[in-house]
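**Student:** Predicted model and sequence below, questions to follow.
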Amino acid sequence: MQPGLSSVRLLLEPQVTSHADEMFLHLQNPALYTYIPSDVPQNLVALRLRYTRQESRRSPDGSEAWLNWIVRLKGSIGSDKTPCIGFVQATVCLQEKTALVAYTVFQEFWRHGYAKEALTSMLDHLFAHYDLSAAEALIDTRNIASTSLVEAVGFTQVEFLPQADFFKGEHSDEYRYRLDRSPISNSA
């Protein structure tokens, strides 16, 4: 079982099928999909099915680990306020020892540093437990908040990908960002 993670203000719970019921309403905000080729989930059943597929935590051929966490504010579990504030995810290529990371924080929680805190917590876990050489993120060039976030965490832009995707009726250029594992010092 994928472990839960914790940071100063956040708890990251391994995503399971039952989270779909709680996440569905939050995921209906079209603003979350401005810079990504995904769309608002069609219905709760479809979201449950997606979460069920992801719950295996492995690609069908076993070459990738699919790691997804639901992000909560500490102390909010069981409250009627906003128990979930977003999610973080990583696709770990087990042979190459790299991960492609993504993150979403719901709009009412933007600009509070939660995405940075959740991403950092996940990255710390990935580098410690998956022996990664690097983590990468693909970001639409128009998404200034996201490029600023990964740069603040230590990622470096390594590639510009013109017309990397086509969605919502137009082409999207992307940046590929990379965070290499810090060398471990063996000095006494």
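**Tutor:** Now that the structure is in, tell me what you want to look at. Residues are numbered from 1 along each chain as shown.
**Student:** C-alpha only now, for contacts and for neighbours.
**Tutor:** OK.
**Student:** Around A164, how many other residues sit close by?
**Tutor:** Using other C-alpha atoms under 10 Å, A164 has 13 other residues around it.
**Student:** what sits against it?
**Tutor:** A164 makes contact with 171-174 under the criterion C-alpha atoms under 8 Å, 6 or more residues apart in numbering.
**Student:** Let's see that with 10 Å instead.
**Tutor:** Going by C-alpha atoms under 10 Å, 6 or more residues apart in numbering, A164 touches 138, 140, 171-175.
**Student:** show me where the protein has helices.
**Tutor:** 19-23, 44-54, 114-129, 144-153 (DSSP state H).
**Student:** The closest residue to M23 other than its chain neighbours and S76: what is the separation?
**Tutor:** Nearest non-adjacent residue to M23, counting by C-alpha to C-alpha, 6 or more residues apart in numbering: C84, 7.2 Å away. Distance, C84 to S76, by C-alpha to C-alpha, to the nearest Å: 8 Å.
**Student:** anything in contact with each of those two?
**Tutor:** Residues within reach of C84 and of S76 at once, by C-alpha under 10 Å, 6+ apart, are L11.
**Student:** mind checking the end-to-end distance for stretch 51-64?
**Tutor:** End-to-end for stretch 51-64, by C-alpha to C-alpha: 16 Å.
**Student:** and the gap between the residue nearest to M23 and R50?
**Tutor:** 18 Å.
**Student:** if you count what's nearby, which of the two comes out ahead?
**Tutor:** C84 (21 against 14).
**Student:** which residues does the more buried one contact?
**Tutor:** 11-13, 19, 22-23, 26, 70-73, 76-77, 105-106.
**Student:** tally of neighbours for L138?
**Tutor:** The local packing of L138 (other C-alpha under 10 Å) involves 22 other residues.
**Student:** mind listing what it touches?
**Tutor:** L138 neighbours (C-alpha under 10 Å, 6+ apart): 36, 100-102, 146-147, 157, 159-161, 164, 173-178.
**Student:** Second structure follows, compare the two:
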Amino acid sequence: MTKIYFQSLNIDHANLLFEYLQDDALYHYIPDQKYASIQALEARYSRLIQGSATADEIWMNWVIFNDSVHKQPIGTLQATLFPQQKTVQIGYVIFKPFWGKGYASKAVEWLETHLKETFPIQYLEAYVDPQNTASIKVLEKNLFSFIKLEDNDLYYSKHISNQ
């Protein structure tokens, strides 16, 4: 696997990511929708970039690339920080041509390091569909622990230290 690179989400990414996001297989395990047009995806990205309407949440979104010039996207990465709880909920989508190559595990590893260096957090959390065995493996490889079944999703958590 090649090195991966991250760029904060911007509106222009809609043009770059739209075709990858048309693959029905991406939506088997995530509650997102397939966007009907680039304009609809731009509107979604605009809302994500604006961030939460409350100070209780901080939204962060990145595009994952496998090249340093940011031409070949391989997926997206999300983090929602709850500062008062010192907790971050994470999510990721890897585009189908890049499944099974270790990119999601690398992205979660990068995200943990980035968040620990940037924020005083104690917990990473993730929710995963019980049938999404690939994502479960990603979380377990990154030392997340299964906590409980919550609203038909598996809830995983990882205690981290900023030391």
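**Tutor:** Everything's here; your move. None of these values were measured; they are calculated from a predicted model.
**Student:** overall similarity of the pair, as a TM-score.
**Tutor:** The TM-score (TM-score structural alignment, normalised by the length of the second structure) is 0.94; 162 aligned residues with a C-alpha RMSD of 1.4 Å.
**Student:** before we move on, the earlier item: among the contacts of A164 of the first structure, name the buried ones.
**Tutor:** 138, 140, 172-175 (16 or more other C-alpha atoms under 10 Å).
**Student:** Restricted to strands, list those.
**Tutor:** Counted as lying in strands by DSSP state E, out of these, are 138, 140, 172-175.
**Student:** Which residue, neighbours along the chain excluded, lies closest to the aligned partner of Y35 of the first structure in the second structure?
**Tutor:** Alignment note (TM-score structural alignment): Y35 of the first structure maps to Y29 of the second structure. Computed as C-alpha to C-alpha, 6+ apart, the closest residue to Y29 of the second structure that is not its neighbour in sequence is D129, at 5.7 Å.
**Student:** Aligned counterpart of S63 of the first structure in the second structure, please.
**Tutor:** Using TM-score structural alignment, S63 of the first structure lines up with D56 in the second structure.
**Student:** wait, isn't that match in contact with T87?
**Tutor:** No: D56 of the second structure lies out of contact with T87 (C-alpha atoms under 10 Å); the separation is 11.0 Å.
**Student:** anything in contact with each of these two?
**Tutor:** 80-81.
**Student:** The two: which is more packed in?
**Tutor:** For D56 of the second structure versus T87, neighbours defined as other C-alpha under 10 Å are more numerous around T87 (23 against 12).
**Student:** Leaving out chain neighbours, which residue sits closest to that one?
**Tutor:** Y123 (4.7 Å).
**Student:** What is the neighbour count of the one you found?
**Tutor:** Y123 of the second structure, neighbours per other C-alpha under 10 Å, totals 20.
**Student:** measure the counterpart of it in the first structure to P14 of the first structure for me?
**Tutor:** When the first structure is aligned by TM-score structural alignment, Y123 of the second structure is paired with A134. For A134 of the first structure, the distance to P14 of the first structure (C-alpha to C-alpha) stands at 22 Å.
**Student:** now swap in E136 of the first structure and tell me
**Tutor:** For E136 of the first structure, the distance to P14 of the first structure - C-alpha to C-alpha - is 21 Å.
**Student:** now do T34 of the first structure
**Tutor:** Distance from T34 of the first structure to P14 of the first structure, by C-alpha to C-alpha: 26 Å.
**Student:** and these two? which has more neighbours close in?
**Tutor:** Taking other C-alpha under 10 Å, T34 of the first structure and P14 do not tie; P14 has more neighbours (21 against 14).
**Student:** Surely that one is in contact with S56?
**Tutor:** No: in this structure, P14 of the first structure is not within contact of S56 by C-alpha under 10 Å, at 11.3 Å.
**Student:** so D39 of the first structure sits right up against L47, yeah?
**Tutor:** No: D39 of the first structure lies out of contact with L47 (C-alpha under 10 Å); the separation is 11.5 Å.
**Student:** which neighbours do these two share?
**Tutor:** Each of L27 lies in contact with both D39 of the first structure and L47 under the rule C-alpha under 10 Å, 6+ apart.
**Student:** So the two - more neighbours on which side?
**Tutor:** Higher neighbour count among D39 of the first structure and L47: L47, with 21 against 15, using other C-alpha under 10 Å.
**Student:** and the more buried one, what pairs with it in the second structure?
**Tutor:** Checking with TM-score structural alignment, L47 of the first structure has L41 as its match.
**Student:** Next up, the contacts around that match.
**Tutor:** Neighbours of L41 of the second structure in contact, by C-alpha under 10 Å, 6+ apart: 11, 13-15, 17-18, 21, 34-35, 47.
**Student:** what about 6 Å?
**Tutor:** Residues near L41 of the second structure by C-alpha atoms under 6 Å, 6 or more residues apart in numbering: 14, 35.
**Student:** Report the separation between it and F18 of the second structure.
**Tutor:** In terms of C-alpha to C-alpha, L41 of the second structure sits 7 Å off from F18 of the second structure.
**Student:** Appreciated, that's everything.
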